[in-house]
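Novice: okay, structure incoming, though there's no sequence with it:
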């Protein structure tokens, strides 16, 4: 095995750990704190990392021009040093790649969100957008190919499905791992993409040495997808490999699952910040006897509207809870430039207003809907909830279901969708639901509220212990271990 201190790693992702803007004529570097960046912070802390990301803002593009095709020293939000290279795709290509192919086309296919009576409509315009997606991937691959003097290349997510094969074609021999953060659906879902496009997508991923996914179910679906949609590969379902023959070369691609998680220490640090303490004190003072919590982006896959209807059913069947319970809903608006997202956001707000009008009374708001990115309130709510509702239609993992229980101080119960990736790991500790069934969801919310204190405490403790053991470091270590084994096998 490679010594941990000797690893040189190249990360390739759509968005990077830093975004540049210009304020009052001065350049401002904003350190990102999203899920991907937070998850990869352990790599930056412990290894020599070169991070290749897309130049998105105008100032990003200025920085990319100044870099002249080279990676330059930077620091992440925790002060850990790394090298940053911003690739500069054509802005029009990036716009179509991101706003037409990645979202909504691939996102909706992989979360199985399309109403097939209306969408998608595949046309010449779809193929033009796909060509832009291909050119965007080529730009990212070209940048990575010049920065691959590393022990491993780690490519991330659905925006960059074509990059591994492009790197392979460019002559890169470094082990490549591509990790997909969103769900991988069953083979039938991929028939929504034309044959040539889905074939290109699958072969793009199979350019990697390891295809990483979130769950064992995703691995089974990926193997089945290759088996059904590709003719020139051989699938071994037991060994979880795809045997590929390209350009007279044969390779076995490993298909593995690495359940992403969170950094407990990072979240424990949050609760000691003054703004977090103030938000917690305010919520403690104002909270109802029973606090149900949901924290989501306004994405159709999060199933917020059905969650509201399930809560409506709970209030109808349990009038004794009126005035004693509240559904605190913290929503972060997402991708509102995409019509389907904007329409869904409007629907969610309308449903909330209807339920509050039907059940509310002076001094009691059944649904406390708060829109915007307010991290201190999120951290406070994590500590205070009695029931956490996660009823996603589909999720690669859903880190809310892991973050919140770590910080919870009230023996809160998690009501979790069986279609969230996290359910595969957390089933023994949560109350599972079919996200389409609002009656069953209401019943599980009721059960969570009524659970005896001893049962609540036992579930909470066991879940915390599991999450502390299965943290983000384990997610990283599993991937690095498989990459190390590949390197050793080639020596």
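Specialist: Ah, there it is. Fair warning: this is a prediction, and the values are worked out from it, not measured in the lab. Numbering: from 1, shown residues only.

Novice: contacts, neighbours, all on C-alpha from now
Specialist: OK.

Novice: run the chain-centre distance for the host helix or strand of residue 416.
Specialist: Using DSSP states H and E, residue 416 maps to strand 413-417. When distances are taken as CA atoms, centre = their mean, to the nearest Å, strand 413-417 is centred 18 Å away from the chain's centroid.

Novice: do the same with stretch 181-198
Specialist: With CA atoms, centre = their mean, you get 18 Å for stretch 181-198.

Novice: and for it, what's in contact with it?
Specialist: Contact with stretch 181-198 is made by 109-112, 120, 130, 156-158, 213-214, 218-219, 221-222, 224-226, 228-229, 394-397, 421, as judged by CA atoms under 8 Å, 6 or more residues apart in numbering.

Novice: what subset of those residues is buried?
Specialist: Among the contacts of stretch 181-198, those that count as buried by neighbour count (16 or more other CA atoms under 10 Å) are 109-112, 120, 130, 156-158, 213-214, 218-219, 221-222, 224-226, 229, 394-397, 421.

Novice: filter those residues down to the ones in strands?
Specialist: Among the buried ones among the contacts of stretch 181-198, the residues falling in strands (DSSP state E) are 156, 213.

Novice: so which of the buried ones among the contacts of stretch 181-198 belong to helices?
Specialist: 109, 110, 111, 130, 218, 219, 221, 222, 224, 225, 226, 229 (DSSP state H).

Novice: closest to residue 291 out of those?
Specialist: Residue 291 has its nearest neighbour among those in residue 111, at 29.1 Å by CA to CA.

Novice: take the one below as the second:
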């Protein structure tokens, strides 16, 4: 497919490009009209930092808020592939920040992000549909799919316009499954990678998508030279889908990169003053057992995504208190359930059910001196780290999860070591299962039994298990995770097109 970007001299100068829905920086507009920025974290941010300022790196992302769109309008982070870097006006230019933010129309973004990415592709890969009623792939779905195509095309064109000849492009996640194929048509000279941060559905579930849409997703992904997955299980599922619906992988190669926890950052950050203060506040909420000893803690830290299985976790805790009344007043379930995707009704309903069930448990079992469930729903990173440090048991029981870094982070940070109760459906189970207590996420009775076992582990064994879990959890730290993908992509034979 011909494009003006294919013309000599029309290429950009970025040698390494990352594309994702959410970028490494976000903006807020103050009451006085000033813009303040906030940096994000994660493996890709660490990786880009690790390659150094002279690498010619550019991050292409979407404007997500009014502040982001204002930053684009003021020329601080760029507006699209045709926008030159901004050098004046007091704002940082795109070249200095290495960020190009795309001001995609809000309605197109909403259709693509909420309508398709989060309400269709996420549900398929996490196998979350209540199939007697959903999904329904009607005319409204087709309208939203057209927005998903337009959204992906905007990224592909921006990348094509900014990439230097032969540049490496690393596309992130299910929001941008069509970008590799679109970008390959625009710029056959590029080395293109895509990384999936979620599970991949097995063929029997993936085929739920309309045939043409399933094929379009796979063809889009197969436009990449290399595809990355968090575990071998998810990679195998993708290959099985390609064998069934797309005549195999073609020239595309597959890699597995199990993202690990950032040990240095977490250990340093978890001992700052704000974390210590929040530990004291949590200890007050947890209180002491009737005999004056410290209460044991079962800790979970999640966003209220449907896949995290928070409701069944609370039901399992209730089963524990019924089956083992000796734990009453001696244990507290510290549950942090931070709201996620509250613009979708099903997520609002789920968050409300988590709150309702926690209140019911406290009403049913609580005493004047014991609150069985300490629930917090306001996001607070320092408080999460405080809970990590206090954890005796980590409960990580997702229905299905690409990796789940909480399972890796909590044993690393816990002061006395913690026992890990881990769903066999979490990607992290592939690396941590040997030293975790494995559960079927649907089995409430089995999970209650696992919680009792975890609470009964002695301090020495708990510390030893935590040590081994921490070693496995940090085997591939975020910066190395990113660099391994980049190097593998750059070492591949050049594009054949």
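Specialist: Cool, got the structure. No experiment lies behind these values; they were computed from the predicted model shown.

Novice: what's the next secondary structure element after the strand holding residue 416 of the first structure?
Specialist: Using DSSP H and E, the first helix or strand after strand 413-417 of the first structure is helix 423-426.

Novice: where in the second structure does that next one fall?
Specialist: Mapped onto the second structure using TM-score structural alignment, helix 423-426 of the first structure covers residues 429-432.

Novice: distance between that stretch and the chain's centre?
Specialist: 17 Å.

Novice: show residues contacting that stretch.
Specialist: Contacts for stretch 429-432 of the second structure (CA under 8 Å, 6+ apart): 231, 422, 423, 469, 472, 473.

Novice: same thing with stretch 339-348 of the first structure?
Specialist: 298, 299, 300, 304, 305, 333, 334, 335, 336.

Novice: going through these, which ones are buried?
Specialist: 298, 299, 300, 304, 305, 333, 334.

Novice: and the residue positioned nearest the centre of the first structure, helix, strand or coil?
Specialist: In the first structure, the centroid-proximal residue (CA atoms, centre = their mean) is residue 181; its distance is 5.1 Å. Three-state assignment for residue 181 of the first structure (DSSP: H, G, I helix; E, B strand; the rest coil): coil.

Novice: what lines up with it in the second structure?
Specialist: Residue 181 of the first structure maps onto residue 197 of the second structure when the alignment is built from TM-score structural alignment.

Novice: now its match: how far from residue 159 of the second structure?
Specialist: 21 Å (CA to CA, to the nearest Å).

Novice: same question for residue 45 of the second structure.
Specialist: Counting by CA to CA - residue 45 of the second structure and residue 159 of the second structure are separated by 18 Å.

Novice: before we move on, what about residue 228 of the second structure?
Specialist: Taking CA to CA, one finds residue 228 of the second structure at 19 Å from residue 159 of the second structure.

Novice: equivalent analysis for residue 178 of the second structure, please.
Specialist: If you go by CA to CA, the gap between residue 178 of the second structure and residue 159 of the second structure works out to 13 Å.

Novice: show me which of these two is the more surrounded one.
Specialist: For residue 178 of the second structure versus residue 159, neighbours defined as other CA atoms under 10 Å are more numerous around residue 159 (30 against 27).

Novice: which secondary structure element contains that one?
Specialist: helix 139-162.

Novice: so which bit of the first structure is that helix matched to?
Specialist: By TM-score structural alignment, helix 139-162 of the second structure lines up with residues 124-147 in the first structure.

Novice: so how far is that stretch off the chain centroid?
Specialist: 22 Å.

Novice: ok, now stretch 328-336 of the first structure?
Specialist: Stretch 328-336 of the first structure sits 15 Å away from the centroid of its parent chain (CA atoms, centre = their mean).

Novice: where's residue 255 of the second structure, which helix or strand?
Specialist: Going by DSSP H and E, residue 255 of the second structure is part of strand 253-256.

Novice: which residues does that strand contact?
Specialist: Outside strand 253-256 of the second structure, the residues within contact range by CA under 8 Å, 6+ apart are 225, 226, 227, 228, 229, 230, 231, 232, 235.

Novice: what's the following helix or strand past it packed up against?
Specialist: Once strand 253-256 of the second structure ends, the next helix or strand along the chain (criterion: DSSP H and E) is helix 263-269. With contacts taken as 3 or more CA pairs under 8 Å, 6 or more residues apart in numbering; DSSP states H and E, helix 263-269 of the second structure sits against helix 406-413.

Novice: go with 6 Å
Specialist: Contacts defined by 3 or more CA pairs under 6 Å, 6 or more residues apart in numbering; DSSP states H and E place helix 263-269 of the second structure against no helix or strand at all.

Novice: mean deviation of it from the first structure?
Specialist: Comparison of helix 263-269 of the second structure with the first structure after fitting gives an average deviation of 1.5 Å (mean CA distance after the TM-score superposition for the first structure).

Novice: what stretch of the first structure does that helix fall on?
Specialist: Counting by TM-score structural alignment, helix 263-269 of the second structure sits on residues 264-270 of the first structure.

Novice: among the contacts of stretch 339-348 of the first structure, which one lies nearest to residue 54 of the first structure?
Specialist: Once CA to CA is applied, the member of the contacts of stretch 339-348 of the first structure that ends up nearest residue 54 of the first structure is residue 335, at 17.9 Å.

Novice: what lines up against that closest one once you look at the second structure?
Specialist: Match for residue 335 of the first structure (TM-score structural alignment): residue 341.

Novice: element containing the nearest residue to that match once chain neighbours are set aside?
Specialist: Spatially, and ignoring its direct neighbours in sequence, residue 341 of the second structure is nearest to residue 347 (6.3 Å; CA to CA, 6 or more residues apart in numbering). Using DSSP H and E, residue 347 of the second structure sits within helix 345-365.

Novice: in that helix, what counts as buried?
Specialist: 347, 348, 350, 351, 354, 355, 357, 358, 359, 361, 365.
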